[in-house]
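>>> missing the sequence, but the structure's below:
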């Protein structure tokens, strides 16, 4: 069975790719991944060379696929291996380029290996065999789902890495007050006070679907998004064109909430919705306002999830500020196949120690959740 490498997702029609993608996975859709490429956000110039892998039968029918990228750095991945690369540089071992199976700039768990298990096993065999020929140090699969975990756990040479994120669960709340009633008194008062402080500054919040936003509003969304990088003196990962392309190609999945003060939009949060999940992705504000970040990014999203009957709010990487607002620790997994035997041994030892720390951190974090005991 032939294996194909796509250097642009436009080489494959959307229907063929999306037939392998579960309906509740917006980040894996052809429209999302192709918009990253067409907008210039994911290109060889930015260190992300599309190298998607397909397994087809003799008639050309695609049986399995992996969204994959040849990487010349480790930025935008959210599974941090910079230390591994630094150690390789000191030892004279080439770490880049490497092959990454992931959704660029999106620390969101989900399917990464698309297709039936038997076809995926064959595709993985062929990709592993091609690494040396391609001059790549290894293959990394980030933010996997249980199906990929089961596939990779049984394969020789693969190393599992744990991480921890924080997700909010809708326990059938009738409204935000119902959620507050589930909290310990002190935490309930803190959240109520935070929301009152924002309301006292004269803010209103307006929700939009992707098709409802004008290009001028998308300009504002992008300016807010880019500013979160500018304040850290970094260039944004995404280009302005990405937002317009995504709004054109999958508007039904997009949700944007605007914070409005005195009739003027001053902040925004950009999210995607699919299945029973709400995915908070980007936030930005062009001026500083007390507590506005918590309201726009978290409380508004929780309100929306409750009103729409969504069960899960995934707000991405990082977490302590989410933890005290009811976002519970969730273990994430990534998998790493490294060609250099010395590097593999060193990383395996490191991951064993890191695993203990991650599990202990997640357990300790649970004790800090704001819910009432009993």
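Received it, and whenever you're ready, just let me know what you need. The model shown is predicted, which means the values in this text are computed figures rather than measured ones. Numbering: from 1, shown residues only.

>>> all contacts plus neighbour counts: C-alpha atoms, from now on.
Will do.

>>> hang on, residue 80 in a strand?
No - per DSSP: H, G, I helix; E, B strand; the rest coil, residue 80 lies outside any strand segment and is coil.

>>> check contacts around it.
Neighbour list for residue 80: residue 74 [criterion: C-alpha atoms under 8 Å, 6 or more residues apart in numbering].

>>> let's bring in a second one:
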């Protein structure tokens, strides 16, 4: 696949590229774009053709033969683990007698966090996008989808004619806070009292909460968190996506970019939340527990994340998909963007019409939700 004389090749294993070469394209800002994270998913079997996430990475090599630009991609046989929901599109295309799957997905698997998709030289972004479209057309896929885009990548996909779609997440922003108490002081009195009461009840029910990162991420800690993850995954999705070995590989390959918040009670861990540390953000990912304790979910997932981010001087916390309950804890509604390429012109027109009608409703909701934030009036 090529644009002019520049050719993009297909790579089925991120591990076939040296970590230094991949990361030279990905940069350091976002942990989910890192070679360590992508290969941990693949090497652990969390991402595979069998799991419905077959790696199909598009690579453009530079003059020295090393990768100059990369568009990570996955051939999908379902729409699970994406957090941008297109099941209605799949159903509509099936009712028209067509097959929606397989489709091409450009995202970080199981990770609803904004991050770079077009890695490396921005001048080569049009080549990568054209290669994605060519892959769709040549193989008869229904389309390609790039989700949770940065503003720069959004502009590049839209310039190529991909259709934008918006959703709403909840992010906490650090307005010069040094810790959780500074954040509390910015809240309206009534809201502050509610959060303080919640925190007091949750913390009184456990013996302590640990921040585990780097060498503190032991196999015993992962065993405990794995049990939490299995329980949550089984109840929410029917099948947890990540294998146990994935978490061990995180310790081997990127322990300094992982934060595990674990609650202790009677000599054992009873709840935990997995976070990833970026250059300017903390990304909340998975939560689980072995004992239901009132308000402990809010404490471990949201309040501890705020405290950690504030103490580290991070600009924001991205707390994952969905959850209007985050508003009361100071997480602001933020519009996220994906971009979609549909091969069939008739189907593309139908999706475009749907997106035109959906967009003002989503953006209007994000604006309306601002009224429910707990901050003092300025």
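Sure, I can see it. The model shown is predicted, which means the values in this text are computed figures rather than measured ones.

>>> TM-score of the superposition?
The TM-score (TM-score structural alignment, normalised by the length of structure 1) is 0.97; 373 aligned residues with a C-alpha RMSD of 1.3 Å.

>>> From residue 213 of structure 1, how far out is the nearest residue to residue 142 of structure 1 once chain neighbours are set aside?
Nearest residue to residue 142 of structure 1, sequence neighbours excluded (C-alpha to C-alpha, 6 or more residues apart in numbering): residue 334, at 4.4 Å. Counting by C-alpha to C-alpha, to the nearest Å, the gap between residue 334 of structure 1 and residue 213 of structure 1 amounts to 36 Å.

>>> before we move on, what about residue 285 of structure 1?
17 Å.

>>> Between these two, point out the one with more neighbours.
In this view residue 285 of structure 1 and residue 213 are compared by other C-alpha atoms under 10 Å, and residue 285 has more residues nearby, 24 against 17.

>>> That one -> structure 2?
Under the alignment (TM-score structural alignment), residue 285 of structure 1 pairs with residue 289 of structure 2.

>>> Is it correct that its match is in contact with residue 228?
Yes - if you go by C-alpha atoms under 8 Å, residue 289 of structure 2 and residue 228 touch, sitting 4.8 Å apart.

>>> Find residues that contact each of these two.
Shared contacts of residue 289 of structure 2 and residue 228, counting by C-alpha under 8 Å, 6+ apart, come down to 271, 272.

>>> which residue numbers in structure 2 go with whichever strand or helix holds the residue nearest to residue 142 of structure 1?
Remark: residue 334 of structure 1 resides in strand 328-338, with elements defined by DSSP states H and E. Strand 328-338 of structure 1 lines up with residues 332-342 of structure 2 when matched by TM-score structural alignment.

>>> with structure 1 superposed, average distance for that stretch?
Stretch 332-342 of structure 2 differs from its equivalent in structure 1 by a mean of 0.5 Å after superposition (mean C-alpha distance after the TM-score superposition for structure 1).

>>> Counterpart of residue 56 of structure 2 over in structure 1?
By TM-score structural alignment, residue 56 of structure 2 lines up with residue 51.

>>> and what of residue 280 of structure 2?
Matched across to structure 1, residue 280 of structure 2 falls on residue 276, judged by TM-score structural alignment.

>>> So what's the residue count around that match?
13.

>>> Distance of it relative to residue 311 of structure 1?
5 Å.

>>> Kindly report the same for residue 145 of structure 1.
Going from residue 145 of structure 1 to residue 311 of structure 1 by C-alpha to C-alpha gives 18 Å.

>>> what does residue 138 of structure 1 give?
Residue 138 of structure 1 is 36 Å from residue 311 of structure 1, by C-alpha to C-alpha.

>>> From the neighbour counts alone, determine which of these two ranks first.
Between residue 138 of structure 1 and residue 311, counted using other C-alpha under 10 Å, the more crowded position is residue 138 (22 against 18).

>>> What lines up with the more buried one in structure 2?
Per TM-score structural alignment, residue 138 of structure 1 is aligned with residue 143.

>>> go on, residue 206 of structure 1?
Checking with TM-score structural alignment, residue 206 of structure 1 has residue 210 as its match.
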